[in-house]
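Visitor: prediction below, plus the sequence it came from.
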Amino acid sequence: MKRLRNPRTGVDQGDTGIFSDFEDGGQMWTGTGPRERRRAVQFSEPFARPPAVHVSVSLWDMDTSAAIRAELVAENITCDGFDVVFRTWADSRAARVRAAWLAIGDLPHADDWDVD
């Protein structure tokens, strides 16, 4: 994992599998209607404040016999981590999805003061 650091700003990144439903007939592959999968991601070290988090698809294994409908977002962002969330609906079928993520924010610094 690469980390860029100046005295106050940090970068963390990763790649995480969200689900693989093809082999076992899971709901993302066999179901219809609104469906959602969440995966908790932990940062390699805490940020001083919740960072900005960007997520993108790094593996997309979808059935093409119906329209491909999907949403990929970061939710519940804290100093320690976040949830990566994949949603689909109607008759879209997803076999596997993996997400790449990038977090940029303030890192705690030994000389920081918390003054009220």
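Guide: Sure, I can see it. This structure is a prediction, so every number in the text was calculated from the model and none was measured.
Visitor: C-alpha only now, for contacts and for neighbours.
Guide: Fine.
Visitor: show me where the chain has its helices.
Guide: All helices of the chain, identified by DSSP state H, fall at 27-30.
Visitor: which one is the residue positioned nearest the centre of the chain nearest to, not counting chain neighbours?
Guide: Nearest residue to the geometric centre of the chain (C-alpha atoms, centre = their mean): residue 84, 2.9 Å. Nearest residue to residue 84, sequence neighbours excluded (C-alpha to C-alpha, 6 or more residues apart in numbering): residue 74, at 4.7 Å.
Visitor: same deal with residue 40?
Guide: Using C-alpha to C-alpha, 6+ apart, the closest residue to residue 40 is residue 83 (4.5 Å).
Visitor: how far away is that neighbour from residue 49?
Guide: Taking C-alpha to C-alpha, to the nearest Å as the measure, residue 83 falls 16 Å from residue 49.
Visitor: who's more crowded, those two?
Guide: For residue 83 and residue 49, the more surrounded residue by other C-alpha atoms under 10 Å is residue 83, and the numbers stand at 17 against 14.
Visitor: in addition, the following structure is provided for comparison:
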Amino acid sequence: MKTFQTHPIGIDQGEAVLFSEFGNGGDMWTGEGPRERRTEIRFKEGFRTPPVVQIGISLWDVDTTSALRAEVQAESITAEGFNAIFRTWSDTRIARIRVAWTAIGEVAHADDWNIS
């Protein structure tokens, strides 16, 4: 569990297309085996500390002739952003993926002291 002190809490959210490979024959659409895409996401404003990030698929365009195998994660979370990771494997064919994310964490307060 992530606990917060008495600082204000900020919530940021957004969506990002991680890839679209149907039109250009990219390996998410034409390949087999383990495949991965990483996209850097930047928060609109920085948090005081790394926030909690919830991420999920908001759009997927897939071939239905094989089993759907997919994983989406938020990795390398900092106060400024994170990496959205999509992975698939075997003979799954993915044309396009969009993710939606929400970040919740501490934000700076006007009364915070900056002691250097």
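Guide: Arrived safely. What you are looking at is a predicted structure, and each value in this text was computed from that prediction instead of being measured.
Visitor: Provide a list of residues in contact with the residue nearest to residue 20 of the second structure when sequence neighbours are not counted.
Guide: Nearest residue to residue 20 of the second structure, sequence neighbours excluded (C-alpha to C-alpha, 6+ apart): residue 96, at 4.2 Å. Contact analysis of residue 96 of the second structure by C-alpha atoms under 8 Å, 6 or more residues apart in numbering lists 17, 18, 19, 20, 21, 22, 59, 60, 61, 62.
Visitor: can you count the residues close to the last one?
Guide: Other residues within reach of residue 62 of the second structure by the criterion other C-alpha under 10 Å amount to 17.
Visitor: how about the contacts made by the aligned partner of it in the first structure?
Guide: Aligning on TM-score structural alignment places residue 62 of the second structure opposite residue 62 in the first structure. Applying C-alpha under 8 Å, 6+ apart, we find residue 62 of the first structure in contact with 68, 92, 93, 94, 95, 96.
Visitor: can you lay out those residues as JSON lines showing distance to residue 105 of the first structure?
Guide: Below are those laid out as JSON lines (distance: C-alpha to C-alpha, whole Å):
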{"residue": "68", "distance to residue 105 of the first structure": "33"}
{"residue": "92", "distance to residue 105 of the first structure": "35"}
{"residue": "93", "distance to residue 105 of the first structure": "35"}
{"residue": "94", "distance to residue 105 of the first structure": "32"}
{"residue": "95", "distance to residue 105 of the first structure": "33"}
{"residue": "96", "distance to residue 105 of the first structure": "30"}
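Visitor: quick one, what contacts residue 76 of the second structure?
Guide: By C-alpha under 8 Å, 6+ apart, the contact set of residue 76 of the second structure is 82, 83.
Visitor: now for the residue mapped onto residue 113 of the second structure from the first structure, how many residues are close by?
Guide: Using TM-score structural alignment, the partner of residue 113 of the second structure in the first structure is residue 113. Around residue 113 of the first structure there are 8 other residues, counting by other C-alpha under 10 Å.
Visitor: so how far is residue 12 of the first structure from residue 113 of the first structure?
Guide: Distance of residue 113 of the first structure to residue 12 of the first structure, given as C-alpha to C-alpha: 24 Å.
Visitor: and stretch 37-54 of the first structure, how far apart are its ends?
Guide: Note: stretch 37-54 of the first structure ends 17 Å apart using C-alpha to C-alpha.
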